[in-house]
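Engineer: Provided below for reference: sequence and predicted model.
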Amino acid sequence: MTQSSTPQPTKVQIRRWRKYMADEVAEGAIYRELAVKRTGQEHQILRGLAEAEERHENYWRAKLGEHARPVRPSLRRTMLRFMARHFGSVFVLALAQRAEGNSPYATDQDAAPQMAADEQVHEEVVRALATAGRTRLSGNFRAAVFGANDGLVSNLALVMGIGATGVASSFVLFSGIAGLLAGALSMAAGEFVSVRSQRELLSASRPTQVTLSAAQNLDLDANELVLIYKARGMNDEDAEHRAAERMGLFTCDCNPSFSLHPEVRSAELEREHEELGSAPGAAMSSFMFFASGAVIPILPYIFGLSGLPAVIVAVVLVGIALLLTGGIVGLLSGASPVKRGMRQLAIGLGAAAVTYCLGLLFGTSVA
């Protein structure tokens, strides 16, 4: 009898498996690099992900056998490893989340079903790790991104609209500088008032410990502690039960959900405060990033260009900036950076095109 042997992989399979193996090596290295920059539970989670990627690497290495020669990983994973080593920021986790979500194992019959399931779990783990970083960035970063995009779009629209009327380049430059300062100051003031007002509203909602300090002096026959607990969402029975405990009439051996614990609510409010960011920080971010965006459309005029060449250069520069800011937002949100970048570009250039057409119409009517 002849013994059955394992079929030899084809050249196409060998190339694909080598790529998978190289990517798994790179992903394991990415998580180990990130783990070095973390402590506690996050460190353990990242190390666990690295060990899982090592198991996947060994799976492909075993299938390749004598063909298991090292190859270069994909460009995306090479860049991720570089960023993890030198930055270790939330951008790396956002990119890693996308990489895990785009795993080809679900449709590749050569991959074990467990590996496809692993990649799905990894995506959710990385998503959870990235959430903390996104939360820290969501306050001031939100103001920065919106400020930069507003500066880019509004000043480009202003410059193109005025430039299309045929006025002198010096007037276009002056208008652009005025638009930059007016918009940046307006954005900063509005963001400061908005964030400060939200923080004050959250602070005003924080429960106090008045139920402890005032309980001993309250009238037993007109126990207004009950009103506090009713206002916090309890029904009549639960409110009276908790008020009696607070006044020392008996020790409550009841469901702890009878009361809305101030310490729990305070922790929730602190997280909301963190997400909002500080009012001065948000205002400064809005001012700086609006100004940095608004200066780009007037750069051609600053360097002496005029007429149609200045307009073309301004559109190109702003288009590149819109693609970058849209791509960054896409990365942080776990969406496609290309799609988000193209969306930003379409919105920005669309608004500028409208004002340019109006400027042409106004210039023609004046002439």
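Structural biologist: Done, it's in. Numbering: from 1, shown residues only.
Engineer: CA atoms for contacts and neighbours, from now on please.
Structural biologist: OK.
Engineer: what segments of the stretch 201-350 of the chain are helices?
Structural biologist: 210-213, 225-231, 236-246, 262-276, 279-294, 299-302, 307-333, 337-366 (DSSP state H, counting those that start in this stretch).
Engineer: so which of those is nearest Leu158?
Structural biologist: Closest of those to Leu158 is helix 337-366, at 7.2 Å (criterion: CA to CA).
Engineer: give me the packing partners of the closest one, helices and strands only.
Structural biologist: Helix 337-366 sits against helix 140-163, helix 307-333, with contacts defined as 3 or more CA pairs under 8 Å, 6 or more residues apart in numbering; DSSP states H and E.
Engineer: now do stretch 298-318: distance to the chain's middle.
Structural biologist: 32 Å (CA atoms, centre = their mean, to the nearest Å).
Engineer: what's the answer for stretch 77-96, then?
Structural biologist: Centre to centre, stretch against its chain (CA atoms, centre = their mean), the figure for stretch 77-96 is 15 Å.
Engineer: for that stretch, buried residues please.
Structural biologist: Using 16 or more other CA atoms under 10 Å as the test for burial, stretch 77-96 gives 77-81, 83-85, 88, 90-96.
Engineer: pull up the gap between Gly341 and Ser138, please.
Structural biologist: 19 Å (CA to CA, to the nearest Å).
Engineer: of those two, who's got more company?
Structural biologist: Between Gly341 and Ser138, counting by other CA atoms under 10 Å, Gly341 is the more crowded of the two (22 against 17).
Engineer: next up, the contacts around that one.
Structural biologist: Residues near Gly341 by CA atoms under 8 Å, 6 or more residues apart in numbering: 322-327, 330.
Engineer: presented hereafter is structure B, for comparison with structure A:
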Amino acid sequence: MPQLAPTPTPAQIKRWRQYLADEIAEGAVYRELANNRTGEERLILLGLAEAETRHEEHWRGLLGENAAKTTAPSLRRTMLRFLARHFGSVFVLALAQRAEGNSPYAADTDATRQMAADELVHEEVVRGLATRGRNRLSGNFRAAVFGANDGLVSNLALVMGIGATGVATSMVLFSGIAGLLAGALSMAAGEYVSVRSQRELLDASKPTEVTLAAAPDLDLDANELVLVYKARGMSDEDAAHRAAERMGMYSCDCNPSTSLRSELAEIADTEEHEEIGSAMGAASASFCFFASGAVIPILPFIFGMSGTPAILLSAALVGIALLVTGGVVGLLSGASPTKRGLRQLAIGLGAAAVTYVLGLFFGTSVA
């Protein structure tokens, strides 16, 4: 006589309903993201949504008639779906990556080993999709984050250091404005030179097209042409294959990795240098975000506050901004936004505290 399955406990039913609601929400997130994409990325996201449907069926099967009563998905999944529907950005993929990485299935005996393995694979798939978006924005995003953080910390340190000396409020405000302009211009110029120089360095290192069409007419033998490809890191065999093809000795595609089409693809792939960003884009982002960060510490002084209350409010406003910027970086990198935010806060306020103490010392000395 077949053994009946044990009756699930209320705690199990509650947990399974939550799992089911979250799986439905995750599938919806991937479908919403797929609506904003085309080609390969769309197919990958739809494949993830289909996998979540398999997981849904597992929990429906365990719940049986208890599946009729539904529960709301977790706040994280609800927020993810809202963001996916209205934005569909790399932020959503980064959040989805973190959600997949925190799956409870590995420690839950009611979930199958295949489901736990699926979640690990899903995290890697989402990580790959998120990496594409990170590469597209990493250059200018790096300049934006560094610019905002530097503006917040450097101008707060300047304002607190000057304010601690006991000078007039107008002097503190003037110093803050001067620090904003000087820092923003310096950051923009530095980013422009840095990114421009890096792109020029990569362009100088990129293989030229001289061997693509001109090889049959060059005044050199195949052995010399072999050296060109060996210098690019090819093995002896692959270099000889490529040289013979360029010299017109044969046109077979015996080794596709060394074919003419492969070389053309390599050249096309390196033209954009997406991960670096543009020099003007990085400079503009750095200027704007440094200025937007540097204006926060002087807001209390702009609105007429002075003395210790103005300094304390300035530090509080900067603290909130540091938590936000740190949290954003944490989200995009797939790490804990709380830890990254607290790290930014500790570094920023720590630097400002040092200058404040120095300001008190020199202010007392002058008096």
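Structural biologist: That came through, no problem. Computed from a predicted model, the values in this text were never measured in an experiment.
Engineer: dump the helices of the stretch 201-350 of structure 1 to a markdown table, plus distance to Val145 of structure 1.
Structural biologist: Shown next, in a markdown table, are the helices of the stretch 201-350 of structure 1 (distance: least, CA to CA, whole Å):
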| stretch | distance to Val145 of structure 1 |
| --- | --- |
| helix 210-213 | 42 |
| helix 225-231 | 39 |
| helix 236-246 | 46 |
| helix 262-276 | 14 |
| helix 279-294 | 7 |
| helix 299-302 | 20 |
| helix 307-333 | 7 |
| helix 337-366 | 11 |
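Engineer: out of those helices, flag the one nearest Leu202 of structure 1.
Structural biologist: helix 262-276 (6.5 Å).
Engineer: now the angle from the closest one to helix 140-163?
Structural biologist: Put simply, helix 262-276 of structure 1 runs at 30 degrees to helix 140-163, going by axes from the mean of the first three to the mean of the last three CA atoms, to 10 degrees.
Engineer: just want the angle from helix 262-276 of structure 1 to helix 279-294.
Structural biologist: Here the directions of helix 262-276 of structure 1 and helix 279-294 differ by 20 degrees (the same axes, to 10 degrees).
Engineer: same for helix 262-276 of structure 1, what does it pack against?
Structural biologist: helix 113-137, helix 169-204.
Engineer: check which residues of that helix are buried.
Structural biologist: By neighbour count with 16+ other CA under 10 Å, helix 262-276 of structure 1 contains the buried residues 266, 269-270, 272-276.
Engineer: and the gap between the nearest residue to Ala106 of structure 1 once chain neighbours are set aside and Arg16 of structure 1?
Structural biologist: Closest residue in space to Ala106 of structure 1, ignoring its immediate chain neighbours: Ala116 at 5.1 Å, by CA to CA, 6 or more residues apart in numbering. Ala116 of structure 1 is 16 Å from Arg16 of structure 1, where distance means CA to CA.
Engineer: the more surrounded of the two?
Structural biologist: Between Ala116 of structure 1 and Arg16, Ala116 has the larger neighbour count (other CA under 10 Å), namely 18 against 14.
Engineer: what does that one correspond to in structure 2?
Structural biologist: In structure 2, Ala116 of structure 1 lines up with Ala116, judged by TM-score structural alignment.
Engineer: can I assume its match is in contact with Ala106?
Structural biologist: Yes - Ala116 of structure 2 lies in contact with Ala106 (CA atoms under 8 Å); the separation is 5.1 Å.
Engineer: related to what we said a few turns ago, for the buried residues of stretch 77-96 of structure 1, which two are the farthest from each other?
Structural biologist: Taking CA to CA, no two of those sit farther apart than Thr78 and Val90, at 16.9 Å.
Engineer: list of residues touching stretch 254-267 of structure 2?
Structural biologist: By CA under 8 Å, 6+ apart, stretch 254-267 of structure 2 touches 206-207, 212, 238, 241-242, 245, 253.
Engineer: endpoints of it, how far apart?
Structural biologist: With CA to CA, one end of stretch 254-267 of structure 2 sits 21 Å from the other.
Engineer: what lines up with Ala291 of structure 2 in structure 1?
Structural biologist: Per TM-score structural alignment, Ala291 of structure 2 is aligned with Ala291.
Engineer: next, work out how far apart that match and Ala188 of structure 1 are.
Structural biologist: Plainly put, Ala291 of structure 1 is 10 Å away from Ala188 of structure 1 if you go by CA to CA.
Engineer: tell me, how many residues neighbour the nearest residue to Ile328 of structure 1 once chain neighbours are set aside?
Structural biologist: Computed as CA to CA, 6+ apart, the closest residue to Ile328 of structure 1 that is not its neighbour in sequence is Pro337, at 6.6 Å. Around Pro337 of structure 1 there are 21 other residues, counting by other CA under 10 Å.
Engineer: the helix or strand encompassing Ala84 of structure 2 vs structure 1, average offset?
Structural biologist: Secondary structure assignment for Ala84 of structure 2, by DSSP states H and E: helix 75-86. Compared with structure 1 after fitting, helix 75-86 of structure 2 has a mean deviation of 0.5 Å; criterion: mean CA distance after the TM-score superposition for structure 1.
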